[in-house]
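Chemist: missing the sequence, but the structure's below:
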């Protein structure tokens, strides 16, 4: 009977070793590494969403020139085609040429240009928002990819630890100090690790696809292993972050640009009460005239808006209501921005606490407990269950600590996106900063 148990034990041990070897064989050969600075530079240069927003901004700037221009010069002409009566010489006009130009003395064109300029500012801030969001997504995905590679390394290191546990169990079993259930328990733990490895590999693939898409590359294109990045984890005070948010957050600037836009529309609606005159110069040539122009006339014309007061009064009321709505929108945007800032700061603070707690206390304590249980088991003072439980606890805490670190770095990236300004936390990357 003992021989059967021994054969069963060797079978279990062989399956653990083969599982470890297959995991090592599935490891991809290390390729070229990529840094966060390089990746963010490529994203800023090639990301379609950013390029789309920048093109919209360029189009909005071109609109300002169009709105500030005068109306096109109007030229008209006519010539006699046929005459069916007899007339005296120089009694009728045979040809006529006129030129008309509207003179914008009321400055309506300048008011429309100010509206277009405010719209261009909003387009610029929208481009900044797109840049900030894409950068935050890139950095968060980069840190998740680092975390996935670290989790894979931890998983395989724990598989090696299980092999060592199985070897110790074999030695104790051969001398009759343990039973066949111990290697079976080690096999269960190894199977769990192999299952976790597949999930980790799937996470690596997902983050690589996400980064390739952000860089406007083929999702299946190979991506180098990410380098560890030094993060400046300086404390950002609430007062400093609040001041930076109110000054730099794109949503607040867009709301302010909408107020400026509506103010210009109110001004334009009032100026619509005053017509812009159209100056006309007209040259006529009489029949039988030897001169190019027999007569030169000049005139002026304008619309009469005062006969339709309800129309223009309603336009003024509409513009004022839109201005009031824009002002309320600005207040709402301010409140929502400060709410988002508070949530982002609290998230950073909480994750920083988790990182410090796991790094300085929980993981070192769990490692000491594992080593103590290992020594006690080898000397016969602790059970196999206590040892394997300590190993599982250490494995879970190390994985959680690595996850908290990735979440903390991603939260810092989200904080920069919320504030709308460079907090000097990550490697410098050039973004659009001028209008």
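Modeler: Here it is on my side, so go on. Not measured: the values here are computed from a predicted model.

Chemist: only C-alpha atoms for contact and neighbour calcs from this point on.
Modeler: Fine.

Chemist: Would you mark the buried spots in stretch 93-102?
Modeler: Neighbour counts using 16 or more other Cα atoms under 10 Å place 93, 94, 95, 96, 97, 98, 100, 101, 102 of stretch 93-102 among the buried residues.

Chemist: other SSEs contacting the longest helix seen in the chain?
Modeler: In the chain, assigned by DSSP state H, the helix with the most residues is helix 108-174. If contacts are counted by 3 or more Cα pairs under 8 Å, 6 or more residues apart in numbering; DSSP states H and E, helix 108-174 sits against helix 2-25, helix 36-46, helix 48-68, helix 181-214, helix 250-271, helix 384-419.

Chemist: Looking at those helices, which is nearest to residue 78?
Modeler: When the helices and strands packed on helix 108-174 are compared by Cα to Cα, helix 48-68 sits nearest residue 78, at 30.7 Å.

Chemist: Tell me which helix or strand comes right after that closest one.
Modeler: Proceeding N to C from helix 48-68, the next assigned helix or strand is strand 74-79, under DSSP states H and E.

Chemist: which residues are contacting that next one?
Modeler: Contacts with strand 74-79, where a contact means Cα atoms under 8 Å, 6 or more residues apart in numbering, come from 94, 95, 96, 97, 98, 99, 100, 101.

Chemist: which one is the residue nearest to the spatial centre of the chain nearest to, not counting chain neighbours?
Modeler: Closest to where the C-alpha atoms of the chain average out (Cα atoms, centre = their mean) is residue 133, at 1.6 Å. Nearest non-adjacent residue to residue 133, counting by Cα to Cα, 6 or more residues apart in numbering: residue 417, 6.1 Å away.

Chemist: Does that neighbour touch residue 130 like I think?
Modeler: No: applying Cα atoms under 8 Å, one finds residue 417 not in contact with residue 130, separated by 9.7 Å.

Chemist: What lies in contact with stretch 246-257?
Modeler: Contacts for stretch 246-257 (Cα under 8 Å, 6+ apart): 118-119, 121-122, 125-126, 128-129, 326-327, 329-330, 333-334, 337, 418-421.

Chemist: second one coming, line it up with the first:
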């Protein structure tokens, strides 16, 4: 968010400087009677709007820096400098392979599988109750005025009377296993959903970013240059010029929003997968 607000501030500041130049052009043309007074007033209105946006975004930078400082436990948020430009990257991974990695690496799945293994061990232990118990004892006898002797005894107990108790223990263990397996499937389904949603958000934001860079921004810049030349030569009115300024402003803001959306979605994708993902850096 700090990077996005900072880039928005740069956009508004750049457009404010542009409108200041256009306002001076409008004033010169009005002074020689080439345009009417509304052109000058429209330029001042647009300049005021951009000044307000610059002021608002400046406060937004301070707010975002304070929030980031709280997350980083910084006593002085002002020590956080200007965010670096994110590295341009491509998203070439396949959602299926990412899902497989997530199902192998997510710690909650490992924990749930360990829980199932523990319940299965409990069930195996409960089934041991059905087996008969054997007991063997040996004892030496001490006799008065006679020879001492040895005695041995073997006993076996068959758990028939208390079979219901062992049935209940096995049933409880089986129910715990069934519940744990259902929870494991729920976790797997949620992880698949998280990976797919984050992947789609990242791909969408990346496609929008590429579209802005390859088409929208060049077209908007070309339209603005043509409008500037047309206004200076009297072929374009001031409203058309302002429309071109606002169009390029909107395109740049949407471009940076797409960049920020991609970075957030990529971070969500790494969280969903359970590890850092290598980026295919653009050359």
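Modeler: Great, that's in hand. Quantities reported herein were computed from a predicted structural model and do not represent experimental measurements.

Chemist: higher neighbour count, residue 417 and residue 130 of structure 1?
Modeler: residue 417 (27 against 21; other Cα atoms under 10 Å).

Chemist: quick one: what's aligned to the more buried one in structure 2?
Modeler: Under the alignment (TM-score structural alignment), residue 417 of structure 1 pairs with residue 271 of structure 2.

Chemist: Could you report the separation of its match from residue 263 of structure 2?
Modeler: Between residue 271 of structure 2 and residue 263 of structure 2 the computed distance is 12 Å (Cα to Cα, to the nearest Å).

Chemist: Ok, residue 154 of structure 2 next?
Modeler: Distance from residue 154 of structure 2 to residue 263 of structure 2, by Cα to Cα: 74 Å.

Chemist: Residue 182 of structure 2 now?
Modeler: Taken as Cα to Cα, the span from residue 182 of structure 2 to residue 263 of structure 2 is 34 Å.

Chemist: Looking at those two, which is more packed in?
Modeler: Taking neighbours as other Cα under 10 Å, residue 182 of structure 2 and residue 263 compare with residue 263 leading, 18 against 12.

Chemist: Quick one: residues contacting the nearest residue in space to that one that is not next to it in sequence.
Modeler: In space, and not counting its chain neighbours, residue 263 of structure 2 is closest to residue 202: 7.6 Å by Cα to Cα, 6+ apart. Applying Cα under 8 Å, 6+ apart, we find residue 202 of structure 2 in contact with 91, 261, 262, 263, 265, 266.

Chemist: now do residue 244 of structure 2
Modeler: Applying Cα under 8 Å, 6+ apart to residue 244 of structure 2 gives the contacts 220, 223, 224, 227.

Chemist: Please apply the same query to residue 388 of structure 1.
Modeler: Counting by Cα under 8 Å, 6+ apart, residue 388 of structure 1 touches residue 186.

Chemist: Show me what it aligns to in structure 2.
Modeler: Checking TM-score structural alignment: residue 388 of structure 1 goes with residue 242.

Chemist: Aligned to residue 175 of structure 1, what sits in structure 2?
Modeler: Looks like residue 175 of structure 1 aligns to residue 32 there (TM-score structural alignment).

Chemist: How many neighbouring residues does that match have?
Modeler: 8.

Chemist: Distance of it relative to residue 62 of structure 2?
Modeler: 44 Å.

Chemist: ok, back up a step: identify the residue of structure 1 aligned to the residue nearest to residue 263 of structure 2.
Modeler: Checking TM-score structural alignment: residue 202 of structure 2 goes with residue 348.

Chemist: Relative to structure 1, what is the average displacement of the longest helix along structure 2?
Modeler: In structure 2, assigned by DSSP H, the helix with the most residues is helix 163-211. Aligned to structure 1 and superposed, helix 163-211 of structure 2 gives a mean residue distance of 1.6 Å (mean Cα distance after the TM-score superposition for structure 1).

Chemist: so how far is that helix from its chain's centroid?
Modeler: 19 Å (Cα atoms, centre = their mean, to the nearest Å).

Chemist: ditto for stretch 164-181 of structure 1
Modeler: 55 Å.

Chemist: quick one on the thing from earlier: in JSON lines: the helices and strands packed on helix 108-174 of structure 1, plus distance to residue 153 of structure 1.
Modeler: Formatted as JSON lines, those follow (distance: least, Cα to Cα, whole Å):
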{"stretch": "helix 2-25", "distance to residue 153 of structure 1": "10"}
{"stretch": "helix 36-46", "distance to residue 153 of structure 1": "20"}
{"stretch": "helix 48-68", "distance to residue 153 of structure 1": "34"}
{"stretch": "helix 181-214", "distance to residue 153 of structure 1": "10"}
{"stretch": "helix 250-271", "distance to residue 153 of structure 1": "40"}
{"stretch": "helix 384-419", "distance to residue 153 of structure 1": "10"}
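
Chemist: Out of those, flag the one nearest residue 167 of structure 1.
Modeler: So among those, helix 2-25 is nearest, using Cα to Cα, at 7.7 Å.

Chemist: contacting residues around the residue nearest to residue 133 of structure 1?
Modeler: Per Cα under 8 Å, 6+ apart, neighbours of residue 417 of structure 1: 129, 132, 133, 136.

Chemist: And for residue 241 of structure 1?
Modeler: Residue 241 of structure 1 neighbours (Cα under 8 Å, 6+ apart): 341, 419.

Chemist: how close does the residue mapped onto it from structure 2 get to residue 107 of structure 2?
Modeler: In structure 2, residue 241 of structure 1 lines up with residue 98, judged by TM-score structural alignment. For residue 98 of structure 2, the distance to residue 107 of structure 2 equals 15 Å [Cα to Cα].
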